[in-house]
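Student: turn this into a structure:
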Amino acid sequence: MSNVRTSRSEAWTGRLILVVMVAFTLLPFVSMLSAALQEAGSNPTGLSVPSPAHPENFATAFTMARVPTLMGSSALLVLMVVPAALALATAAAYGISVLRVPGGRLVFLVFLMGLTIPFEGLITPLYYLMRDAGLLNTRPAIALPLIALYMPFGVFWMRAHFSGVPKELNEAASIDGAGPWRALRHVHLPLAKPALSTLAVLYSLWTWNQFLVALVMMDDPLRRTVAGALGAFQGQYGTDIVLLSAGALLIMLPTIVVFAVFQKQFVAALLQGSVKG
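Tutor: Sure, this is the predicted structure:
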């Protein structure tokens, strides 16, 4: 009887913690929505229900910040960065984990060290590198650094997947006459779909919202990423908090939709630890 009571109390405690965490997560969004519906040019404070509400602020912010143009620029950068970053990270992780190339462990340690270095610490040498290569103010000047900066996490992510694949599958592929690349194509990549799809979504979101690299490498504001749209609400004498909140919600909307659509893939990739035959 005591065990039943304990399990019930633990269940209710877990639910209470979950509710509190959800409330803390949603509170900033509710606050931004409240501010976005206030009268443009006003100074909203705290949570309040606007009366009357001003949903037209979203249309104003959408037009004022040139959101469609910047979304197109972000989408183009995603197409340039994500396929290349996925291919390179997968190939490197496959070589380190499955093919066990000479020096693979050392290379992996170097990638792990890369996870500890923030983007901000590399932006200055990357700027001079792109300048010397004659690529400044071009989209490759944004795409190439992002591909390199994403490599440590991508290799770490894909190596974790390849390390969980039973060695018997590799041996069976070798017996059937499959070489390393054929085994990668017909055995490992089909099994890696959850990990690859999750990594692709993460890369897409990071590129879509990337601001610092785009700001440093590109002078034209309309050729940066959609995160740069928030600068449109910074005036000479202050910031329009209402339109800034509306614009921020518009920019975050694609991210929220992507997470909602691909949540099953995220869970599958995170829980994937073995292959069941």
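
Student: all contacts plus neighbour counts: C-alpha atoms, from now on.
Tutor: OK.

Student: look through the chain and tell me its longest helix.
Tutor: In the chain, ranked by residue count with DSSP state H as the criterion, the top helix is helix 2-36.

Student: can you give me the buried ones in whatever helix or strand comes next after it?
Tutor: Note on helix 2-36: by DSSP states H and E, the next helix or strand toward the C-terminus is helix 56-64. Of the residues in helix 56-64, those scored as buried under the neighbour-count criterion (16 or more other Cα atoms under 10 Å) are 57-58, 61-62.

Student: list of residues touching the helix or strand in which residue 169 is found?
Tutor: Element membership for residue 169 (DSSP H and E) is helix 167-175. Contact with helix 167-175 is made by 179, 183, 187, as judged by Cα atoms under 8 Å, 6 or more residues apart in numbering.

Student: thinking again about what came up before, quick one, the longest helix of the chain and helix 56-64 angle?
Tutor: Using axes from the mean of the first three to the mean of the last three Cα atoms, to 10 degrees, the interaxial angle of helix 2-36 with respect to helix 56-64 works out to 70 degrees.

Student: buried residues in helix 2-36, which are they?
Tutor: Judged by neighbour count using 16+ other Cα under 10 Å, the buried positions of helix 2-36 are 31-36.

Student: for the comparison step, fold the sequence that follows:
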Amino acid sequence: MIVGRREALVGRALLVALMAVTIVPFVSLFVTALHPSGTYPPGVQWPADPQWSNFGDAFRAANMGRLLESTGLIVLGVVPASLLFGTMAGFGLGQIRMRGSRVVFLLFLLGLTLPFEGIIIPLYYTIRDMGLLNTRWAIILPLIGLFMPFSIVWMRAHFITMPAELTEAAKVDGANVWQLFWRIHVPLAMPALSSLAILLFLWTWNQFLLAIVLVDDPLKRTMAGALGAFQGQWGTDIPLLCAGSLLILTPTLLVFFVFQRQFVSALLAGAVKS
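Tutor: Reported below is the predicted structural model:
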């Protein structure tokens, strides 16, 4: 398919416009964060005397060392468990295809339509009855369950495209289901697993709603959830608030930039297979 010059120019113009819409808010945050603390800068205007110390002040004011530790613990509790359960269930639905697997898959698809906001009230009372309110488990356990539908659908989409001859050959060689899963299919699923891990990391790191509803102590929340408490304390200091927001965003941006090749390759592989 040959793309005309006009279509190419229109496509590039749209990409530039979308890039500008995406980048301008970050530029505005960055420039505002460099203004003197306590001021309210009008528009995107580079300050005459950039206050780089605002980032250090925001780091100390928000106690981000503790927040990094708390968010890291939550990520370590959510991502590996979600990957393990999602991969095992995706393998079962995509390769073993037991009786009733189609109905189970449809139920997980239905779970993708379930919004966090729609279950937050019953989830609050459930966590309270379990005695887990104001603990990191109040974030970890619900996130594992809420991420399951997407994780299973994502991994099933990979396993269902694997050739049946590969499984049959392994069975002829004497491999049982467990060996077939760990030694044959999991190594081949590393692109899908890595991209899923990136998504789960970003979603867990940026989790806001569950953190502020189920955990009162800001130091036990995710960094995004702790931003609410930071905003309440420093809401009138716009430069400090912007500096804190950028510090919270930085880890997710770094993870995406470092692993963007794996993420894009997994998406393209899934598109080609489908």
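
Student: so which other helices or strands are in contact with the longest helix of structure 1?
Tutor: Taking 3 or more Cα pairs under 8 Å, 6 or more residues apart in numbering; DSSP states H and E as the contact definition, the neighbouring helices and strands of helix 2-36 of structure 1 are helix 241-261.

Student: quick one: the next helix or strand after the helix it packs on aligns where in structure 2?
Tutor: Stepping forward along the backbone from helix 241-261 of structure 1, the first helix or strand reached (DSSP H and E) is helix 263-271. Alignment note (TM-score structural alignment): helix 263-271 of structure 1 is matched to residues 260-268 of structure 2.

Student: list the contacts for the alignment partner in structure 2 of residue 22 of structure 1?
Tutor: Under the alignment (TM-score structural alignment), residue 22 of structure 1 pairs with residue 19 in structure 2. If a contact means Cα under 8 Å, 6+ apart, then residue 19 of structure 2 has no contacts.

Student: what about residue 94 of structure 2, distance to residue 160 of structure 2?
Tutor: Shown here: residue 94 of structure 2 relative to residue 160 of structure 2, a distance of 4 Å by Cα to Cα, to the nearest Å.

Student: residue 248 of structure 2 too?
Tutor: As defined by Cα to Cα, residue 248 of structure 2 lies at a distance of 38 Å from residue 160 of structure 2.

Student: show me which of those two is the more surrounded one.
Tutor: Under the criterion of other Cα atoms under 10 Å, the comparison of residue 248 of structure 2 against residue 160 puts residue 248 first, with 22 against 19.

Student: what sits against the more buried one?
Tutor: Taking Cα under 8 Å, 6+ apart as the definition of contact, the neighbours of residue 248 of structure 2 are 223-224.

Student: structure 1: which residue goes with that one?
Tutor: In the superposition onto structure 1, residue 248 of structure 2 corresponds to residue 251 when matched by TM-score structural alignment.

Student: can you tell me the closest non-neighbouring residue to residue 49 of structure 1?
Tutor: Nearest-residue entry for residue 49 of structure 1: residue 34, 6.4 Å, with adjacent residues in sequence omitted and distances by Cα to Cα, 6 or more residues apart in numbering.

Student: quick one: map that neighbour onto structure 2.
Tutor: If you follow residue 34 of structure 1 across to structure 2 using TM-score structural alignment, you land on residue 31.

Student: residue 53 of structure 2 versus its match, what's the distance?
Tutor: If you measure residue 31 of structure 2 against residue 53 of structure 2 using Cα to Cα, the figure is 13 Å.

Student: and for residue 16 of structure 2?
Tutor: With distances defined as Cα to Cα, the gap from residue 16 of structure 2 to residue 53 of structure 2 amounts to 33 Å.

Student: stretch 158-169 of structure 1 aligns to what range in structure 2?
Tutor: Using TM-score structural alignment, the partner range for stretch 158-169 of structure 1 is residues 155-166.

Student: go on, stretch 131-149 of structure 1?
Tutor: Against structure 2, the aligned range for stretch 131-149 of structure 1 is residues 128-146 (TM-score structural alignment).

Student: so what touches that stretch?
Tutor: Around stretch 128-146 of structure 2, the neighbours that count as contacts under Cα under 8 Å, 6+ apart are 70, 74-75, 77-79, 81-82, 123, 127, 204, 210-211, 214-217, 220-221.

Student: out of the residues you listed, which end up buried?
Tutor: Under a neighbour-count criterion of 16+ other Cα under 10 Å, the subset of the contacts of stretch 128-146 of structure 2 counted as buried comprises 70, 74-75, 77-79, 81-82, 123, 127, 204, 210-211, 214-215, 220-221.

Student: trace residue 218 of structure 2 over to structure 1, please.
Tutor: Across the alignment, which pairs residues by TM-score structural alignment, residue 218 of structure 2 is matched by residue 221 of structure 1.

Student: and residue 72 of structure 2, how far from residue 247 of structure 2?
Tutor: When residue 72 of structure 2 is compared with residue 247 of structure 2 (using Cα to Cα), they lie 15 Å apart.

Student: ah, wrong one, I meant residue 122 of structure 2
Tutor: Here the criterion is Cα to Cα. By it, residue 122 of structure 2 lies 33 Å from residue 247 of structure 2.

Student: who's more crowded, the two?
Tutor: For residue 122 of structure 2 and residue 247, the more surrounded residue by other Cα under 10 Å is residue 247, and the numbers stand at 17 against 10.

Student: residues touching the more buried one, list them.
Tutor: The contact partners of residue 247 of structure 2, by Cα under 8 Å, 6+ apart, come to 55, 59.

Student: so residue 236 of structure 1, which state does it fall into?
Tutor: Going by DSSP: H, G, I helix; E, B strand; the rest coil, the secondary structure assigned to residue 236 of structure 1 is coil.

Student: report how many residues lie close to the nearest residue to residue 234 of structure 2 once chain neighbours are set aside.
Tutor: Among residues not flanking residue 234 of structure 2 along the chain, residue 241 sits closest, at 6.3 Å (Cα to Cα, 6+ apart). Other residues lying near residue 241 of structure 2 total 26 when counted by other Cα under 10 Å.
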